[in-house]
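**Student:** pasting the sequence and the predicted coordinates here, then a few questions.
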Amino acid sequence: MLINCAAYQSGKKLGDVAVEDISDYLAKPECFVWVALKDPDAAEMATMQEEFDLHALAIEDVMNGNQRPKIEEYGDTLFAVFHTIEIGDDGELVMGQVNVFAGRNFVLSVRHRTQQGFQDVRARCEREPDLLTEGAGFVLYALIDSVVDRYMPVLDVLSGEIEELEDRIFEKHGAAASRAIIEDLYSLKRRLVILQHHISPLVEAVGKLVGGRIPQICVGMQAYFRDVYDHLVRVSNVIDARREMIVTAIQVNLGMISLAESEVTKRLGSFAALFAVPTMIAGIYGMNFQEIPELHYRYGYPVCLGVMAAIDVILFFLFRRAGWL
């Protein structure tokens, strides 16, 4: 569906225009048209293809809706694809796609599966008429910059989850809770990998607008695209750092599990030793021999029990001092 269609001239908005009047404004000097679509059907895209003379392969990519982030040139028109990332109600990542056609005198943005629109980008551009005189190049920058800025809140949420899981690692809990922590850490790592998968290609794509042969539409805007590129590199580095933190957290959690198991083993060994000494003494006196010391002594039985109890008491305090009990 059509979200917005407006014409601009010399950095100022002329007004909203009808789709059938787009060609009239494209013919005006120093004038460009900015059209925004959301989940368009084939008929709407066919109309835009006719109005802006768009390449058929780019239109096919838009309709497929599952393209990796990229920036391609079709003659004098730039075709950019980048992904939006939002967090759903269930905590999972929701991926959207934004396609942008930027020509000499027009910008066409098409978004799929994206709840948040770009009205704020349009308002920002209209507040900066000096930059808006750059035309399609500035609008393309503003759209990419807005998408990149929306990555950071998502990354902040995931970073908060990492810190919460790190705190849980050092709490006393059972085997079931330890397993749940590992599952949550792995789920978090999986989401970071997905995030990196959608951001890394965009780093390479935007890099083409910074150095080397700059497309004509972007000439004069290199400093702005370099700023976006720096933000993307920073986001990518933060993701790598968070993934390393998760790997370390998993290793620490496994180490805590091993320590807990070691404590249990020591306690069981200590209790086994407390029972082993009386069992050994009772076993000796239970052997079928006539010449056993104190066998016929009147107080042999209580003395034997006393010796067992005394040894166990001594062992108990020794184990307690060693921290085994």
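**Tutor:** Great, that's in hand.
**Student:** switch to C-alpha atoms for all contacts and neighbour counts from now on
**Tutor:** Fine.
**Student:** confirm that Phe101 sits in a strand.
**Tutor:** Yes: the assignment for Phe101 (DSSP: H, G, I helix; E, B strand; the rest coil) places it in a strand.
**Student:** who are the contact partners of the residue nearest in space to the middle of the chain?
**Tutor:** Central residue of the chain (C-alpha atoms, centre = their mean): Leu192, 3.2 Å from the mean position. Taking C-alpha atoms under 8 Å, 6 or more residues apart in numbering, we find Leu192 in contact with Leu158, Ile239, Arg242, Arg243.
**Student:** give me the neighbour count for the second one.
**Tutor:** Neighbouring residues of Ile239 were enumerated by other C-alpha atoms under 10 Å; the total is 21.
**Student:** cool, and the last one?
**Tutor:** The tally of other residues near Arg243 (other C-alpha under 10 Å) stands at 21.
**Student:** now the residue nearest to the centre of the chain: how far from Met152?
**Tutor:** 12 Å (C-alpha to C-alpha, to the nearest Å).
**Student:** surely Leu37 meets Met1?
**Tutor:** Yes: counting by C-alpha atoms under 8 Å, Met1 is a contact partner of Leu37 at 5.6 Å.
**Student:** the more surrounded of these two?
**Tutor:** Leu37 (21 against 11).
**Student:** return the set of buried residues in whichever helix or strand the more buried one is part of.
**Tutor:** Assessed by DSSP states H and E, Leu37 sits inside strand 31-38. Neighbour counts over strand 31-38 (16 or more other C-alpha atoms under 10 Å) mark Cys31, Phe32, Val33, Trp34, Val35, Ala36, Leu37, Lys38 as buried.
**Student:** tell me what that strand is packed against?
**Tutor:** With contacts taken as 3 or more C-alpha pairs under 8 Å, 6 or more residues apart in numbering; DSSP states H and E, strand 31-38 sits against strand 2-9, helix 22-26, strand 106-112.
**Student:** which SSE is immediately downstream of that strand?
**Tutor:** Where DSSP H and E defines the elements, the next helix or strand beyond strand 31-38 is helix 42-52.
**Student:** which helices and strands does that next one pack with?
**Tutor:** Against helix 42-52 (3+ C-alpha pairs under 8 Å, 6+ apart) you get helix 56-64.
**Student:** adding another structure so you can compare the two:
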Amino acid sequence: MAAITVLALTGDTVERHPVADVATLLERPETLVWVDIPECSDEAVAMLTDVLDCHPLAVRDCMQRNRVPRVRIYPHQQLLILHGPERGPSGHVHYLELDQLTGDKYVVTVHGPINPNVPIEAALRETEIVRRRLEGGRFRPGSPFELSHAITSALSHRLESFIEELTSDVWQLEQRVTGGHMGNPEEFLEEL
């Protein structure tokens, strides 16, 4: 399992910290904290509950698979549940869940639960893109909501690319059917 990543963003500075520093980092003025949790472990639940005082329903939603995207508003934070597609080797589509808890000084991203057949790198793709932009100095969010927007936009770009790829596949199959060039019917049905 991949480790929890904690980033503290202050002005033009991006620092990595251990999970134990989250409470102290939240007390720093002008600091935005991003905690990226690859899978909701006991350590993650303790941080969500004890340090960030997350609503119990938000913690529950981060621990379990949620079938549909949703937004939940709690007194001092918002929960956004999103899904991104990942094509499996046989054409099966996995929906990778990415939960975001956004508060006044932090964003917490929680991935999963992740199907064991999906590589962890696929689940972390969007947060890694945003993290690299931060650490490379190409992105400096002014608020937790700007950081959440960047992560959500990265996920939307993947969804857009996936839909374009599926549309292209369907278009090619349609061209073969309407052109009468299906070839071996059994192989064609398998492709469909």
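**Tutor:** Thanks, I have it. Bear in mind that the values here come from a model prediction, so they are computed numbers and not experimental data.
**Student:** TM-score them against each other, please.
**Tutor:** Overlay of the two chains. TM-score (TM-score structural alignment, normalised by the length of structure 2): 0.83; 180 aligned residues with a C-alpha RMSD of 2.4 Å.
**Student:** before we move on, back to that, adding distance to Gly174 of structure 1, write the buried residues of strand 31-38 of structure 1 out as JSON lines.
**Tutor:** Converted to JSON lines, those look like this (distance: C-alpha to C-alpha, whole Å):
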{"residue": "Cys31", "distance to Gly174 of structure 1": "68"}
{"residue": "Phe32", "distance to Gly174 of structure 1": "64"}
{"residue": "Val33", "distance to Gly174 of structure 1": "63"}
{"residue": "Trp34", "distance to Gly174 of structure 1": "59"}
{"residue": "Val35", "distance to Gly174 of structure 1": "57"}
{"residue": "Ala36", "distance to Gly174 of structure 1": "54"}
{"residue": "Leu37", "distance to Gly174 of structure 1": "53"}
{"residue": "Lys38", "distance to Gly174 of structure 1": "49"}
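**Student:** how far away from the center of its chain is stretch 314-325 of structure 1?
**Tutor:** Averaging C-alpha positions (C-alpha atoms, centre = their mean, to the nearest Å) puts stretch 314-325 of structure 1 48 Å from its chain's average.
**Student:** same check on stretch 155-163 of structure 2?
**Tutor:** A distance of 12 Å separates the centroid of the chain from that of stretch 155-163 of structure 2, by C-alpha atoms, centre = their mean.
**Student:** quick one, longest helix in structure 2?
**Tutor:** Using DSSP state H, we find that the single longest helix of structure 2 is helix 144-179.
**Student:** can you flag which of the contacts of Leu192 of structure 1 belong to strands?
**Tutor:** Taking DSSP state E, every one of the contacts of Leu192 of structure 1 sits outside strands.
**Student:** redo the residues you listed as JSON lines? Include distance to Glu128 of structure 1.
**Tutor:** Shown next, in JSON lines, are these (distance: C-alpha to C-alpha, whole Å):
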{"residue": "Leu158", "distance to Glu128 of structure 1": "34"}
{"residue": "Ile239", "distance to Glu128 of structure 1": "32"}
{"residue": "Arg242", "distance to Glu128 of structure 1": "36"}
{"residue": "Arg243", "distance to Glu128 of structure 1": "39"}
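**Student:** quick one: which of the residues you listed is nearest His197 of structure 1?
**Tutor:** Ile239 (10.6 Å; C-alpha to C-alpha).
**Student:** for Gly15 of structure 1, which three-state class applies?
**Tutor:** Classification of Gly15 of structure 1 by three-state DSSP places it in strand.
**Student:** what about it, neighbour count?
**Tutor:** By other C-alpha under 10 Å, the burial measure for Gly15 of structure 1, its neighbour count, is 10.
**Student:** wait, it sits on Ala6?
**Tutor:** Yes: between Gly15 of structure 1 and Ala6 a contact is recorded at 5.6 Å, counting by C-alpha under 8 Å.
**Student:** helix, strand or coil for the residue mapped onto Arg122 of structure 1 from structure 2?
**Tutor:** Structural correspondence for Arg122 of structure 1 with respect to structure 2 (TM-score structural alignment): Arg131. At Arg131 of structure 2 the chain is in helix, as set by three-state DSSP.
**Student:** show me the contacts for Arg131 of structure 2.
**Tutor:** Counted by C-alpha under 8 Å, 6+ apart, Arg131 of structure 2 has zero contacts.
**Student:** how near is it to Thr5 of structure 2?
**Tutor:** For Arg131 of structure 2, the distance to Thr5 of structure 2 - C-alpha to C-alpha - is 10 Å.
**Student:** which one's the longest helix in structure 1?
**Tutor:** helix 222-285.
**Student:** which bit of structure 2 covers that one?
**Tutor:** Using TM-score structural alignment, helix 222-285 of structure 1 finds no match anywhere in structure 2.
**Student:** one step back: show me the contact partners of the helix or strand following the longest helix of structure 2.
**Tutor:** Sequence order places helix 185-191 as the next helix or strand after helix 144-179 of structure 2, per DSSP H and E. With contact meaning C-alpha under 8 Å, 6+ apart, helix 185-191 of structure 2 is reached by Met182.
**Student:** mean deviation, helix 185-191 of structure 2 versus structure 1?
**Tutor:** Mean deviation of helix 185-191 of structure 2 relative to structure 1 after superposition (mean C-alpha distance after the TM-score superposition for structure 1): 7.0 Å.
**Student:** stretch 161-174 of structure 2 too?
**Tutor:** Comparison of stretch 161-174 of structure 2 with structure 1 after fitting gives an average deviation of 1.5 Å (mean C-alpha distance after the TM-score superposition for structure 1).
**Student:** which part of structure 1 matches that stretch?
**Tutor:** The aligned range for stretch 161-174 of structure 2 is 153-166, by TM-score structural alignment.
**Student:** what does that stretch rub up against?
**Tutor:** Ile85, Glu86, Ile87, Ile181, Asp184, Leu185, Leu188, Leu192, Ile239, Arg242, Ile246, Ala249.
**Student:** now list the buried members of those residues.
**Tutor:** Ile85, Glu86, Ile181, Asp184, Leu185, Leu188, Leu192, Ile239, Arg242, Ile246, Ala249.
**Student:** between the helix or strand containing the second one and strand 106-112, how many degrees?
**Tutor:** Following DSSP H and E, the helix or strand that holds Glu86 of structure 1 is strand 77-87. Using axes from the mean of the first three to the mean of the last three C-alpha atoms, to 10 degrees, the direction of strand 77-87 of structure 1 lies 30 degrees away from that of strand 106-112.
**Student:** how about the contacts of stretch 153-166 of structure 1 in a markdown table, adding distance to Ala276 of structure 1?
**Tutor:** Listed next are the contacts of stretch 153-166 of structure 1 as a markdown table, based on distance: C-alpha to C-alpha, whole Å:
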| residue | distance to Ala276 of structure 1 |
| --- | --- |
| Ile85 | 63 |
| Glu86 | 62 |
| Ile87 | 59 |
| Ile181 | 38 |
| Asp184 | 43 |
| Leu185 | 43 |
| Leu188 | 48 |
| Leu192 | 53 |
| Ile239 | 55 |
| Arg242 | 50 |
| Ile246 | 44 |
| Ala249 | 40 |
